[in-house]
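>>> The sequence and its predicted three-dimensional model are supplied below.
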Amino acid sequence: MLIHNLGTDIEVHPSDSSELVAGIMQASTLTLHFKHNEVLNLHQGATVEFQGETFTLIYPEQIKKLFKGYYEYTITFHSTAERLKQKLLKDPSNVARTSFVFAGTPTDFARLIARSMGDGWTVGQCLKTSYDKTVAFRQDTCWTALGRIAQEFQTEWVVEGKTLSFRKHERYKENPLPMSYGMGNGFRSGVSRRGNNDKLPINRLYVLGGSRNIDPTSYGEATLHLPKDWQEEAQMDRLYQFLRTDSEGKYISVLDLSGVGAEGSVELTDIYPSRVGTVSKVLEVDREKHFYDIVDESIPANLNYNDYRIPGEKAILKFQTGDLAGREFELKQTENALTGYHHLERRFELVPKEQDGFIMPSPEWSPHIGDKYAIFGIALPQEYVERAERELLEEAIRTLDERRRPQYTFEGVVDPIWASKRWLEIGGKFVPGGHILFSDPEFHPTGTVIRITSIAQKVNNPKAPTMTLSTAPVSGSFLSRVDKSEAEEVLNRRRNEELQRNQKQSYRQALEHIAMVEKAVTDVEGFTQRIKPSIIETMGILVGSQATQFDFVQAVGSLKSAPFFVNYSPATQRVKISRGVVCHKTYKIEGITNHRKPTDYHYWTIPEYISPALTEDAVSYYIYIRVREDSKEGVYLLSKDPLPFISEDSIHLLVGTLSSVIEGDRAYNRLYGFASISPGQMTVDSIASANGNMLIDLAQGKITASSVSFRRPDGNTTDVGSAVDEANEKANEAYDLANKPDWTIEIIDKERPYAPPLLSDKRPQATYTYQAYRNGKPIDVPSSLISWHRRNPYEYDDEGVSDTAWENAHRHDEEIVLTKRQILGEATFTITADPEELEAHYLSKQGK
């Protein structure tokens, strides 16, 4: 075999252990083992050809000097897919940004990755969907992004050369290669079959559709449902099955006379009535004011968006492609009319919006001819609803087809004599994604069309490959799932921006709040009119009313404060108030004592409240809780006018005020509880900055900062709130350590200290040991006191060893050696020990 090394060809003779390993959603590896009498100066980028494919040296080779002039090499070459691990995924609107949120179809995501890869990467055939998925990325490589995108769309990724696709990796499904055990049938002896434990085929699938662009009052449901009472035959797994939906469109089922099957569910909330339009003209109305209009001449004559508004919702235009991809803009509108759409001209007027520190649209961030867009907050005509229901049905059938198949895994070695005679005919079908019609007259007589999920071929004997065949879906990598949790921080950043919006308050809103308080308490609470001196010099200030001395607590009978939220959404114009338990600490309480019991107070449970759309922008509201003394429950109440504390048989607890709309938003101001200021001391539950950047919740002991951060010693950044939480945790740990010994066990990667217990793709095997710590100090403990645990997704590894058998063999090992075939790419390894046994051992060593 020749290694092409920067223009020089080096001839090597691989040993019989050299092999090619390929699999679905994996980068193929060609590992060569050979001996050579020279030190080979191999460079990254050296290539070798095998089975018609070029493999590249990306990572340094392993070399062992046996004696002078005789060296042993282990070199791993990779397929093109491995290069995806070296490139970061970039925001198409700003390539310097690697933490961002992107929405699109599988084809859109494939373009996103191909654009980040550059160097001739293209997009192949992708799964067709009419709906978008939104995925957050945080400094991801293109490789880790692949797994998450495939998981979001419940499909797979395929890399062929430099062509990337998101679709099921399938080849020769309609013309599978018949194989079975026995002479002249394809497989050597030792063929094995395993089922997937207790997972039964799904006969009934409950389906939840999306809620966007649906008017519940006219549609009858808040979410899209399947076509009702639909039934017909459909081809599933090469057989025709009779399918039907129920009378409410909640589920789809298949007629199965066996009576064996299970129920399943799927959330397809990205499918809803929609129309994707194309910009045919861009009008720059006023550059300084950021006023841009777009025209779509392809809008049908019968689709006048003005006729399909959903009461209480704002019409939103979202760009699907172009510089503004993923950006949402409100259309100009009033309470009763969509003034920002002109049907005769097919023209939309966009409302400028600050996003990521820029006012958009703008000359730098503008729409262009050919950009795709969609409208939301619109109840589209019936034909669009029916089309969405049909798309929901098609996706449900696809999901049901996947989950109906009995899940088997077969392993076997191909008979080389049988393969050699027919190699030109069948050799091309031994590839990941290829299909085999597998049967066995004894343990699998009916036969199954089953997919090759992985294959290993010896370099010196490629016609006797070892194959793994499976009907089970191929899951994404563990690393992709870890990266997904980290990427959630990008979405959390958006949530923090929302929190900042809820905390933010302008001076105008503060003045409005004071006026509302003055109106609410005058002659009701006994307060006099306001005073406005230039200077106040006093020994104390008490802010609050006896009637508002209540708090939200964790449960009836508890005095521990609980979080409480009032959130107003400018998009829907609705206010949402969280469920809570209210404890009033002064109602019918007389006298002062330091020994009052929690049962002396009045408690009420208040359910969550969501208001209708508050469409009167100039109106402000009081937020009350209405309760009764003889009841244990109450309700939230919005009122334009102040209400008395006690009225007939009702009690009105004043929670706060909700301002009128100022700069597109409403501000909530709390009015329950009290604050006191005395020389050198202030007693208060929370402190918030005027711009909403920071909230110090003294009652909960938390700090929330949306933009204040600092750099850790390890180079990562964190916000002040997280730092305070960590400080509290460390203080608690210090207390625990002072009162009780804290035992921990850490898994140590002997080759890469402090690395987590996962086997990198760059290593064929790894060695792990352990270290015990008492109160953070390393202590030697015998291996008889610890236990190793392993969990594979199928409860066995690629070598056929079950997790239980592995644990019985290695439970008390001093160290363990792991290979890729032992972990299936996803196995988790943990170590446990009994703290009392560890403490007893430690004390015995100390002579105690």
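Great, that's in hand.

>>> Only C-alpha atoms from now on, for both contacts and neighbour counts.
OK.

>>> which strands and helices sit next to the longest helix anywhere in the chain?
The longest helix of the chain (DSSP state H) is helix 478-503. Where contact means 3 or more Cα pairs under 8 Å, 6 or more residues apart in numbering; DSSP states H and E, helix 478-503 is packed against strand 99-104, strand 133-138, helix 142-152.

>>> quick one: the last one to chain centroid distance?
Read it as helix 142-152. For helix 142-152, the separation from the chain centroid amounts to 11 Å (computed by Cα atoms, centre = their mean, to the nearest Å).

>>> ok, and what's touching that helix?
Contact with helix 142-152 is made by 82, 84-89, 106, 109, 113, 116-117, 133, 135, 137, 156-157, 166, 475-477, 479-481, 483-484, as judged by Cα atoms under 8 Å, 6 or more residues apart in numbering.

>>> Emit the ChimeraX select command for whichever of those residues are buried.
Buried residues among those (16 or more other Cα atoms under 10 Å), as a ChimeraX selection:
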select :82,84,87,88,89,106,109,113,116,117,133,135,137,156,157,166,475,476,477,479,480,481,483,484
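
>>> Mind listing what's buried along the longest helix of the chain?
478-481, 483-484, 486-491, 496-503.

>>> mind checking the SS state of the nearest residue to Glu61 once chain neighbours are set aside?
Leaving aside its chain neighbours, Glu61 sits nearest to Ile75 (4.8 Å; criterion: Cα to Cα, 6 or more residues apart in numbering). Ile75 falls in the strand class when you classify it by DSSP: H, G, I helix; E, B strand; the rest coil.

>>> Let me know whether Ile75 touches Ile58 as I believe.
No - the criterion here is Cα atoms under 8 Å, and Ile75 misses it with Ile58 at 10.0 Å.

>>> residue nearest the centroid of this protein?
The residue lying closest to the centre of the chain (Cα atoms, centre = their mean) is Lys484, at 5.5 Å.

>>> Tell me the spacing between it and Ser93.
22 Å (Cα to Cα, to the nearest Å).

>>> ditto for Arg711
Counting by Cα to Cα, the separation of Arg711 from Ser93 is 27 Å.

>>> likewise Pro406?
45 Å.

>>> ok, second structure coming up, stack it against the first:
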Amino acid sequence: MNIQVKRKGIDTVELPLNGSTFTKKVMGEHNLAFSIVTAEKIDLRIGDTVTYKGETFTINQEPSVKRDHLYEYNITFEGNRHTLIRYILKDEGAFTFTYTGQPDDFMFMFLECVNAVDSGWTAGEVEDFEDVTIDFDKNDCLSALSMIAQAFDAEWDIKGKVISLKKTVGVAKDFPVSYGMGNGLYSLTRQSINDKVIVTRAYAVGGDKNLPEGVIGNLKLNDYIEKNVDLYGIREGIFEDEEIYPKRTGTATAVSQSSEEIFTLTDTSIDFDLNGKLISGESGKIVFKSGSLNGNEFDISSYNHATKTIRYKANKDSNGNFFPFGVTVAEIGDKYTLIGIRMPQSDIDSAYAELTAGRLKYLNDNSAPRVVYDLELDLLELKRRETLPDAGDIIPVSDSELGIDENIRVTSVSYPGHYPDVLESGMTFTAEVGNEVTYTLIQKVQNDIKEQKEVVTQYSKTSWENDRRNVQALNEFIGKVLDPDGNLAEPIQQAIVGMFGTPSMYYDLDGISMSVNNGGDPNAFAMTGGRLIHRVFKIDGLGYIWNLAPFSVTGLDPLKSYYLAAKCSRTSLTGEWVLTENQIPTEGDVAYWYFNFGILSSVLEGVRSFRATKGFTVISGGQIETDVITAYMIDVDTLIVKNLKTSSLGKRIEVIAAENNLRMYSDSSDLLLEIDDDNTYEGVNGSGDILFGAGVSVGSSPYNTDGYSSVGKKGFFTKGFFEGKIGLFSDTVKTSKYIGKTEKKTGQISNLSDLILAEGNVILNTVPDVGESCKIKNNTSSTITITASESLGQRFIKQLDNTTTFTMSLGAGSVASFQYHKDVADDLWIRLT
């Protein structure tokens, strides 16, 4: 069963759905991922699409491919929700702005922005909630959508290009599941969520504005509430929300401007006299919550209670300019609030009630361990009941052993892409269920939102004393520093911030490696192809990721040094490497930008070295932000790095954060050992799919003729020798060769392999060892025969039904595994599957 790939609406290639997995999470990933091994190259590009379950899925990142004698592809097509990452949320052209309103207001603003760059987006079901205010700061649209949902304590869902915003997405499904045959559940695993501590005693603290008389610091509840103390003991926690304080949100019924500096706002619903209510030591302010002045606050100069009119002053900048100004002024219907004012008792009571409700919800959410459950559902039972749980649905789950009997949210689902059209043995449908939903913000910069509190390390008294001594010693050091050569105007530079680098050098390289002294020749140099991702420069309408072609050169002058730069087109996302004696300015060519990378030295003591100049470094206070730190010794207690190399060439250890692995290289830069979280070769499964996972590997590749071994979570693989006890058929110690190989074969099988990809009829090994095993997959489109030996009578195949045959048939795409057994009476290849 295949699925058609399209490029700009035109059919290109077809991909097998039996090599795919569909995944969907509530407000999270939505993709169709393929893992394919093929002898032919597949033409796939960013922007290619498939239509699956009535929705369009797009390749947004280059598919990964590994090639030896076969091509191994990992391809991910993502749903429309992921295209929102491409666009920045804007309101009337502004990237940084504050917005106040109800869900309909936010959805109108959001769709207006998205449809300006990608038409066809519409609103689906949008439920009503109270007004909220959100600060946006250069957020991509998918992150912004999650921020909107989180602010309303709601959830978003996208089907096609229709966006819904509801209290809860999904529906209740009448599909009760429990462990056991015919009950719909193969396995159930409970996972603890450790990102929050258990709280059994809760306090509450609000904001510091408009505090009632006698309250100092913050609005707070003087008592506490408890839950589950008998189960978990006293575990204290504090509910905090600085936006909870006595306030009223009013609406302008009339506005006017008296002069360049004075404005008025009338609100006929004001129900108390502001005069005499100013809090001592503070100035009364009006803060706008919507309209052109949204987020701005102004000093109140007077209030007329008879007309319910507030008179406020414009803000004046250092150049003498006033704001509001021109057409950017308050309008009828704009919402506002007041601060610095002693509010009426009704508003104080409302604030305390809101704080009380927040504390109760906080305690209920945190008074027990938070868990989710991983379910493996029975696909046959799903098909029999004609149901398919979706992310967001609610299903009844029960398990008497784990004490579960309740309706639980399905937060994610994952199953083979060709289900339910095809039902095969070995298929799995996994679902995560739990009542916790995560608001995923795509941009890393979102980690700096206001709600996050900076954690400051607390030092002991001994540390303080050591720090003070170090500062005193540093002052002595500064007083002694001198320039022995007399060439420096200032031997010590003192500043608040130091920045090094230029905007043209702010870029990253992806998939590019350098070979200095290429092939042992100091006058040869090479760069592989790959991508240059620039942080500043871009081509409007196209992007900022250039594809660079491979580059190599020989015959360099040993007495000369060279500049290396990336020559990138100003009109297309293509480029090449250039190595020149003379530096070329970034803007030195009307058709290209030249992004300087670094300097290749002359030949010194038989070799060249390369020093990069790209990137930037910022030094401020006690922090250094940079790309690479090179040192002969680093003496620190804690070091957090993205990438670490003990040497640039030859024998070295590398830590690569982006891939989450550790590598060790030989003198000749060959990979010797790797610890990896997801890319260790684990062998081949019964369907012929190559498996990768967490583990340790020795050697550079499972296809390397020099040998390779790996230990993963799912098994052990080696391309060398294996020694151990064979316990099933023999107590003797034996040594076998070629365990774990994958081969394409036709005819005689002479080696022991983990998987034979049969290209035609095959004959099992004629000289097998006791306990030898072999797995064969019919890699053709027709039936093949498997023969037990070269000549009739030497040995037989014992089938699954215990009958013996000399020759058996194997259907197209089917898999059979065998193990050799020999004793006095029998001489058999026993079929295991």
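Sure thing, it's come through. From a predicted model like this one, the values you see are computed outputs, not experimental measurements.

>>> picking that back up, what about the residue nearest to Glu61 of structure 1, neighbour count?
20 (other Cα atoms under 10 Å).

>>> ok, now which ones touch it?
Neighbouring residues of Ile75 of structure 1 by Cα under 8 Å, 6+ apart: 31-33, 57, 60-62.

>>> looking at these, which has the most residues close by?
Leu32 (24 neighbours).

>>> Spatially nearest residue to it (excluding sequence neighbours)?
The spatially closest residue to Leu32 of structure 1, leaving aside those adjacent along the chain, is Ser18, at 4.7 Å (Cα to Cα, 6+ apart).

>>> Show me what the one you found lines up with in structure 2.
In structure 2, the residue paired with Ser18 of structure 1 is Ser20, using TM-score structural alignment.

>>> Give me the buried positions along the longest strand along structure 1.
Looking across structure 1 with DSSP state E, the single longest strand is strand 444-458. By neighbour count on 16+ other Cα under 10 Å, the buried set for strand 444-458 of structure 1 is 447-458.

>>> Return the member of these nearest to Ser558 of structure 1.
Checking these against Ser558 of structure 1 by Cα to Cα gives Thr453 as the nearest, at 56.3 Å.

>>> Now which residue in structure 2 aligns to that closest one?
Match for Thr453 of structure 1 (TM-score structural alignment): Thr411.

>>> Ok, Tyr292 of structure 1 next?
If you follow Tyr292 of structure 1 across to structure 2 using TM-score structural alignment, you land on Phe263.

>>> Report the mean distance between the one helix or strand its match maps to and its aligned residues in structure 1.
Counting by DSSP states H and E, the element that carries Phe263 of structure 2 is strand 262-266. Strand 262-266 of structure 2, aligned to structure 1 and superposed, deviates on average by 2.7 Å (mean Cα distance after the TM-score superposition for structure 1).

>>> For the next helix-or-strand element following that strand, grab the matching residue range in structure 1.
On the C-terminal side of strand 262-266 of structure 2, the closest following helix or strand by DSSP H and E is strand 285-288. Strand 285-288 of structure 2 corresponds to residues 316-319 in structure 1, going by TM-score structural alignment.

>>> what's the mean deviation for the matching stretch versus structure 2?
Superposed on structure 2, stretch 316-319 of structure 1 shows a mean distance to its aligned partners of 1.4 Å (mean Cα distance after the TM-score superposition for structure 1).

>>> How about residues contacting that stretch?
For stretch 316-319 of structure 1, contacts defined as Cα under 8 Å, 6+ apart pick out 325-331, 350, 371-377.

>>> Which of the residues you listed fall within strands?
328-330, 372-376.

>>> Which among those residues count as buried?
In these, the ones that pass as buried (16+ other Cα under 10 Å) are 328-330, 372-373, 375-376.

>>> Just flag the most distant two among those residues.
Farthest pair in these, by Cα to Cα: Glu330 and Lys372, 16.2 Å.

>>> Report the two of the contacts of stretch 316-319 of structure 1 separated the most.
Asp371 and Gly377 (20.2 Å).

>>> Could you check which of those two has the larger neighbour count?
Gly377 (22 against 18).

>>> which ones are touching the more buried one?
For Gly377 of structure 1, the contact set (Cα under 8 Å, 6+ apart) comprises 212-214, 309-310, 313-316.

>>> What is the equivalent residue in structure 2 for it?
Checking with TM-score structural alignment, Gly377 of structure 1 has Gly340 as its match.

>>> Check the gap between its match and Ala353 of structure 2 for me.
21 Å.

>>> Then Asp393 of structure 2?
Taking Cα to Cα, one finds Asp393 of structure 2 at 33 Å from Ala353 of structure 2.

>>> Give me the more crowded residue out of the two.
A count of neighbours by other Cα under 10 Å puts Asp393 above the other of Asp393 of structure 2 and Ala353, at 21 against 14.

>>> Find the nearest non-adjacent residue to that one, please.
Gly170 (4.3 Å).
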